[in-house]
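A.B. asks: Task: produce atomic coordinates for the following.
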Amino acid sequence: MEKRISYWFLLGLAAWGLIILLRQAGIYIPVINNYFTDCITVPMYCYLIEYLMNNVLGYHWKPDLKFVLTSVLYLSFLFEILCPRLSGNFTGDLFDALAYSAGGMVYYFMKVKPLETE
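C.D. replies: Here you go, the predicted model:
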């Protein structure tokens, strides 16, 4: 079992870090700030759960479509419905939920679906 962290995951973390630094410097790139971060959230979340389940807890688990879809629903509910009601720092946006969905589908068709066909 591979215990190394994916380069794609590390690249996503680096992208998030760069975006946070740009925001702190007052540099705001609308599409990247608004939708790119949401689009990579579900793939990074799904990968992290899979990594923790398999490499930290020792299970032999593979995500499926139901897991990806419930991850999209969970993150959409959390960040687009619940958090905006609790804090003014969050805004609920349908396009963000669509970005979560797009990221989830990219993860499913690039990472999960090829595993089922082998």
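A.B. asks: can we go C-alpha only for contacts and neighbour counts from here?
C.D. replies: Noted.
A.B. asks: Which strands and helices lie in contact with the host helix or strand of residue 48?
C.D. replies: Per DSSP states H and E, residue 48 falls inside helix 37-51. In terms of contacts (3 or more C-alpha pairs under 8 Å, 6 or more residues apart in numbering; DSSP states H and E), helix 37-51 is packed against helix 7-24, helix 65-77, helix 94-107.
A.B. asks: what sits up against the shortest one?
C.D. replies: The contact list for helix 65-77 (C-alpha atoms under 8 Å, 6 or more residues apart in numbering) reads 42, 45, 46, 96, 97, 100, 101, 104, 105, 108, 112.
A.B. asks: one more, for comparison:
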Amino acid sequence: MWVQHYLDDLLCLPLVLTATLFVLRFFYGQRVRLSSYHVAFTVLYFSLAFEVFFPQFMPRYTGDFLDAVLYATGGVIFYRFLNK
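C.D. replies: Have a look, this model is predicted:
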């Protein structure tokens, strides 16, 4: 059950930020890296959008604090291991 409901939240930001870094490197060169501020902003943005704002207006979404924690964990994983 954990894999079915929470793995996508854990993997969301590493995938999104890796794709973003790929595009940035295509245009600006291989030395581009995302700063901790970029990663923190993305974590905050995803957490607020998908756990606070969307659940208020769309019944498809439900707010869950654990999802926000998993977004933050995914951001840390990206920043620590994939942002090279």
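A.B. asks: And the TM-score between these chains?
C.D. replies: With the length set by TM-score structural alignment, normalised by the length of the second structure, the two chains reach a TM-score of 0.89; 82 aligned residues with a C-alpha RMSD of 1.1 Å.
A.B. asks: Deepest in the core, which of the helices and strands packed on helix 37-51 of the first structure is it.
C.D. replies: Greatest average neighbour count among those goes to helix 94-107 (a mean of 20), per mean count of other C-alpha atoms under 10 Å.
A.B. asks: Next, the mean deviation of that helix compared to the second structure.
C.D. replies: Here the mean offset of helix 94-107 of the first structure against the second structure after fitting is 0.5 Å, by mean C-alpha distance after the TM-score superposition for the first structure.
A.B. asks: chain center to that helix: distance?
C.D. replies: 9 Å (C-alpha atoms, centre = their mean, to the nearest Å).
A.B. asks: same question, stretch 46-66 of the second structure
C.D. replies: Chain-centre distance of stretch 46-66 of the second structure: 14 Å, with C-alpha atoms, centre = their mean.
A.B. asks: In the first structure, what stretch matches it?
C.D. replies: On the first structure, the counterpart of stretch 46-66 of the second structure by TM-score structural alignment is residues 75-95.
A.B. asks: still on that earlier bit, among the contacts of helix 65-77 of the first structure, which one lies nearest to residue 10 of the first structure?
C.D. replies: Lowest distance from residue 10 of the first structure to these (C-alpha to C-alpha) belongs to residue 45, with 12.4 Å.
A.B. asks: Give the aligned equivalent of the closest one in the second structure.
C.D. replies: Under the alignment (TM-score structural alignment), residue 45 of the first structure maps onto residue 16 of the second structure.
A.B. asks: Look at that match and say how many residues are nearby.
C.D. replies: Neighbour count of residue 16 of the second structure, defined by other C-alpha atoms under 10 Å: 14.
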